[in-house]
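> sharing a model prediction with you, sequence too.
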Amino acid sequence: MAIILIFLCGIINFALHKATMESDHPMAVQMRGIFRHFMRGWGTYLLEYLILLSALSFAALGYTIALPAYIVYTGMNGVAGWAILTGRF
C-alpha cells in the first residue's frame, strides 16, 4: 500500500514540478538556465525521478519512514508550487 501511495504522490510532484518549471516566475527561469546544459533542461526532472525512485526503493525494502517522509516532501512541494504559481513568493 505504501508503494501505491508514494507513486500517487510522485504523480502529484511531477505535475507540480512541470507547472512551476513552465511558469514565468524568476526562480523557474533561473533554474531552467542553470539546467539548460545538463540533459538539455531535463535535469530537474531527473532529480525529481531519483527522489521518487529512492522513496519507492526504501518502501519496497520495508522502511516505514519512506511513506511519511515522501508525503511531507509532497506537501512542501505543494506549498512551494502554490506560492510560486499564485505569485505569493
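Arrived safely. Worth saying up front: this structure is predicted, and the values here are computed from it rather than measured. Numbers count the residues shown, from 1 in each chain.

> please count neighbours and contacts with C-alpha atoms only from this point.
Will do.

> what's the closest non-adjacent residue to the spatially most central residue of the chain?
The structure's the chain has its C-alpha centroid closest to N13; by Cα atoms, centre = their mean the separation is 4.2 Å. The shortest distance from N13 to any non-neighbouring residue, by Cα to Cα, 6 or more residues apart in numbering, is to T74 (6.1 Å).

> before we go on, here's another structure to hold up against the first:
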Amino acid sequence: MLLGILFILGTINFAVHKAVLESNHPLLDTLPVAFRAGGGRVSLAFEFFVLLMAMLLVAHDWPAAAWGYAIYSLLNGTTAWLLLNGRI
C-alpha cells in the first residue's frame, strides 16, 4: 500500500518538477547550469533517486521513509505552486 502511495506521489513530483523547469522562472537562473542543462535531466535524475531510495526503504520495513517522502512532496508542491503562480 505504501509503495503505491509513494509511486503516485513520485509521479506528481515529476510532473510538478517538469512544470517548474519549463516555466523559465527567473529563480531557476540561480541553479547550477548542470541542473538546467538538457531540460533539467540531472535534477530529474535526482528526483528519481530520492523516490527510489524512499521506495527501497519502505520495501525494507522502514515506513518512516514514506512520511519523509510525503513531507518532501508537500514542500515540492508548495514551492512549485508559489513559483508557478508568481508569488515568488
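Received the coordinates, thanks. As the structure is a computational prediction, the values presented were derived from the model and not from experiment.

> any idea what the TM-score is?
The TM-score (TM-score structural alignment, normalised by the length of structure 2) is 0.89; 87 aligned residues with a Cα RMSD of 1.6 Å.

> for the helix or strand where the residue nearest to the centre of structure 1 lies, packing partners?
Counting by DSSP states H and E, the element that carries N13 of structure 1 is helix 2-21. Applying 3 or more Cα pairs under 8 Å, 6 or more residues apart in numbering; DSSP states H and E, one finds that helix 2-21 of structure 1 makes contact with helix 26-35, helix 43-60, helix 66-86.

> what residues sit buried inside stretch 17-25 of structure 2?
By 16 or more other Cα atoms under 10 Å, the buried positions in stretch 17-25 of structure 2 come out as H17, K18, V20, L21.

> what's the closest of those to H60 of structure 2?
When the buried residues of stretch 17-25 of structure 2 are compared for distance to H60 of structure 2 (Cα to Cα), H17 wins out at 27.1 Å.

> that closest one and N85 of structure 2, how far apart?
According to Cα to Cα, to the nearest Å, H17 of structure 2 and N85 of structure 2 sit 14 Å apart.

> again with F48 of structure 2
When Cα to Cα is applied, the distance between F48 of structure 2 and N85 of structure 2 equals 25 Å.

> these two - which one has more neighbours?
Per other Cα atoms under 10 Å, whichever of F48 of structure 2 and N85 has more neighbours is F48, with 16 against 9.

> thought E48 of structure 1 was touching A15?
No - under the criterion of Cα atoms under 8 Å, E48 of structure 1 lies out of contact with A15, with a separation of 10.9 Å.

> let me know the outermost residue of structure 1.
Of all residues in structure 1, G62 sits farthest from the chain's C-alpha centroid, using Cα atoms, centre = their mean; the distance is 22.3 Å.
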